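Visitor: no letters, just coordinates:
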């Protein structure tokens, strides 16, 4: 049942945070390239180049959502590429964006190409390839050969940090994005920093300090938003001066190196919000994060403190999320009800989360990383096939990498998952599995492993000899979290966690 808290529609971010300030000229220039420029090629590629935080993706969205653009193209697609340039995955995501339905993941590349050409070939389309890092010409050519089948007037917008990427993707001059003008930067800063105290926006003392702080933001929208959000919670001039003279003055600021400035806002978070933010390092870059699942993971880790008995842990956890949104640590928040909500982290915010999480958290997606991760690592997001290579002894969180199909796993892998973490009620020691008797009943985890989310091989689900049982994940001294699993008689304990179903 949905609580009144869940059913309330909440505006998580003020409307001004959804606006793009100071990019009207950039948008007009790009619209000319998208709608009017006569190209010799059927498919014309437009790279947008600039360092992180300038708003390349936001500008591309600004153009993509323009009504003239929507009416100009038969087909519009948006794919986030990020740092892994996997052509098969990119093609799958283009098809998904074009049709609204993901293709069968068992299709071979030639089958995907055929489906791709059926859906896209001969149509005038606009495709945005967001956040490309690949600088290998051969890989780009392999993808481009598929894309050139569009009708005359088709456009591809590429956003990238790298001028080399711009050169290999297009013959045309890239559109180089620069920082905001002083006036536009101040407009953005003022809207956020004085959101709750509009009278202070005309106070000469606040204005003077604010403009001095703004100079250190170098016209970078992400930095302006983050610093202004932090200052919006500081209500006196002395607090603003202290921020400027003590903290901001300690860091050097080079163009393109803005992580130290972003970290100032992290340093001003309360300890529980710091833990919650750093935990998000376990998600890959550009991943759409399910908010309710994230909150439940925070609860399972013990980050959420129930100081007020009248509020549920989930309500408090969602308040934590809202606090981080208001401080610009998350972006692209979608949905109104908590169970429908998704969000993303900017790449630089992900870099910050990785930096502050340190050696305690890791994404394990290669043999080398699995072997190199230290024994003290407490939280991992992992390709399940790499689990036997992991040597950690203090694991508290084991998450399956969200973009990886779970293969048929070996007994060695499942023994690794189960042995350190599961012991049955009835006096069995930690490190023993519930293999005796009929194996059915409540199974308690050992203290070490707080969150476990894996998927068993599909052939096992619904097969003979399985019985469902409950796995209780430790949420601290009193709270327990219920998830479902399977017991397979022919293979001992086989774990399939379908999701966290509730709190008791």
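Guide: Cool, got the structure. This is a predicted model, so every value here is computed, not measured. Numbering: from 1, shown residues only.
Visitor: C-alpha only now, for contacts and for neighbours.
Guide: Fine.
Visitor: in the stretch 151-300 of the chain, which spans are strands?
Guide: In the stretch 151-300 of the chain, the strands defined using DSSP state E, counting those that start in this stretch lie at 154-160, 175-176, 289-290.
Visitor: need those strands in TSV (columns: distance to residue 375 and mean neighbour count).
Guide: Below are the strands of the stretch 151-300 of the chain laid out as TSV (distance: least, CA to CA, whole Å; neighbours: other CA atoms under 10 Å):
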stretch	distance to residue 375	mean neighbour count
strand 154-160	36	26
strand 175-176	44	17
strand 289-290	28	17
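Visitor: any chance of the ones you listed in TSV, plus distance to residue 208?
Guide: Shown next, in TSV, are those (distance: least, CA to CA, whole Å):
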stretch	distance to residue 208
strand 154-160	35
strand 175-176	31
strand 289-290	39
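Visitor: nearest to residue 15, out of those strands?
Guide: Counting by CA to CA, residue 15 lies closest to strand 289-290 out of those; the figure is 21.4 Å.
Visitor: tell me what the closest one is packed against?
Guide: The contact analysis (3 or more CA pairs under 8 Å, 6 or more residues apart in numbering; DSSP states H and E) places strand 289-290 against strand 342-344.
Visitor: presented hereafter is structure B, for comparison with structure A:
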């Protein structure tokens, strides 16, 4: 108990300065990251029978996740713990999903198990006699039985191991705790002002304008209700605005009176949104299609923005991708997006981002009827006629039996599936035709999670009638099939495709004229192209057919990146060295075993990577 009292007092003292220096990475790394780690992780379960669970409790936006990140990212912990894992849990506790995520973090490789008992055995084997730190962020469950089931494998570890858990619920904390509960209260107006001022980059020089801005800013901060997320967001919004009129407009806005019944922080965040440039507003609201706590890749979202025409063409000659990077970074700097700490963010996808729960709530409220996100499409799903963008996270056969539920949204532009296909297999026969026959105005068709697989099953083919989607602008990949309805010529009418395109199973092109009918030269918005022959093509002896097919797949001269994998022809097409490809900066050739000579590349002036 003495340790709990000392630890709690130490934490309370440090919280007084935590957000005062939130914008200073040096301060966080040098002091908070070290001392808070020692404070939070010094306590052990009194009887030593179980791994210690340390709950951090506080309302939304008060900084629970920030505090957990300081502990998790402390470099000194690398020497203490054998394993670390970070998992966003959210409102629905999916024990299988959480256990699998932890297993992947511990093993450093994909986990294909979908049986909880087998997962428990796998995880227990890895954690046995190991010391680990696991962060469970945003836990809502108040079911003791489910909690014990989730926690079961952890007790195989060394008792000095720690589970750090963040929650808004006092009841949740009382169920999971084995040691002292840490309560995070709202900041004082003085501390909240420090966060706001740091993010607003308000000058420390005492001139008339700064003094006036400080006076107005402190009144704005009082409306943040002690929530650092609100202060951080508003400060970031005013980072480039040091005009007294702008600050007064925020202070006196009617938006402060909105949504008080929903959440005290929403008016402040809504004000931050109100002052976003129009192009960033559209990009932010589009993210309401993502589920809460969904981790998204930067490039993935930029491609979707491109397909939706949300990126303005640059007058400075920059590509749309470069414009998208600028938009994305701007939203990060304004705290609308945050970097993720989970294992998915480091492997195998690269850095991922998330939206804070309250930011996600804001995007959802702003999306209105134009954006519709469903956990599972079915008979009872109500989609309004005016809906333009739809996403869903579970695929059920009832979706196919009752696809008129979706078909009523006749002007639907986005049909985005955010599915773990490994856990919920996609039946190709069932899915054929429903998309192309009902959604003629579709612009975005994403099979994103398929891309995490090393290879696609041989049975996977594209839906029939893809050529009818002539409004389609974003397609992750096209798998060339062996049947007429899945041939490469189905791409012929998709002239609006843009960004990145991957053509897989190229060995299924049986006649070179089919490749010509794909009309790749007409697709002037494609800037990155991958042509891939699968491994089953290794024994191919029809070299001339592959040469002819490759020659007739010449892309538009706007192409910037070209990747060729598994090609078994004996030479490359002459067009690869055409001087008209002045924008090509990257050429990748892999597993092209039968080619002894490179194409003539001296006429590609921009080529920087080979």
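Guide: Happy to help now that I have it. No experiment lies behind these values; they were computed from the predicted model shown.
Visitor: where does the TM-score land?
Guide: TM-score of the superposed chains, computed with TM-score structural alignment, normalised by the length of structure 1, equals 0.79; 456 aligned residues with a CA RMSD of 3.9 Å.
Visitor: out of the strands of the stretch 151-300 of structure 1, nearest to residue 372 of structure 1?
Guide: It's strand 289-290; of the strands of the stretch 151-300 of structure 1, that one is closest to residue 372 of structure 1 (CA to CA) at 26.9 Å.
Visitor: which part of structure 2 matches the closest one?
Guide: The alignment of strand 289-290 of structure 1 onto structure 2 (TM-score structural alignment) covers residues 296-297.
Visitor: average offset between the matching stretch and structure 1?
Guide: For stretch 296-297 of structure 2, the mean deviation from structure 1 after alignment is 1.3 Å (mean CA distance after the TM-score superposition for structure 1).
Visitor: chain center to that stretch: distance?
Guide: 2 Å (CA atoms, centre = their mean, to the nearest Å).
Visitor: same thing with stretch 394-409 of structure 1?
Guide: That offset, for stretch 394-409 of structure 1, works out to 17 Å (CA atoms, centre = their mean).
Visitor: can you tell me what sits against it?
Guide: Applying CA atoms under 8 Å, 6 or more residues apart in numbering, the contact partners of stretch 394-409 of structure 1 are 283, 301, 363, 365, 375-385, 448-457.
Visitor: flag every buried residue along it.
Guide: Residues of stretch 394-409 of structure 1 classed as buried: 394, 395, 396, 397, 398, 399, 400, 401, 406 (neighbour count, 16 or more other CA atoms under 10 Å).
Visitor: check the gap between residue 4 of structure 1 and residue 308 of structure 1 for me.
Guide: Distance of residue 4 of structure 1 to residue 308 of structure 1, given as CA to CA, to the nearest Å: 17 Å.
Visitor: whoops, residue 63 of structure 1 was the one
Guide: Separation of residue 63 of structure 1 from residue 308 of structure 1 (CA to CA) stands at 46 Å.
Visitor: if you count what's nearby, which of the two comes out ahead?
Guide: Under the neighbour definition other CA atoms under 10 Å, residue 63 of structure 1 and residue 308 were set side by side, and residue 63 has more, 20 against 9.
Visitor: which position in structure 2 aligns with that one?
Guide: Under the alignment (TM-score structural alignment), residue 63 of structure 1 maps onto residue 71 of structure 2.
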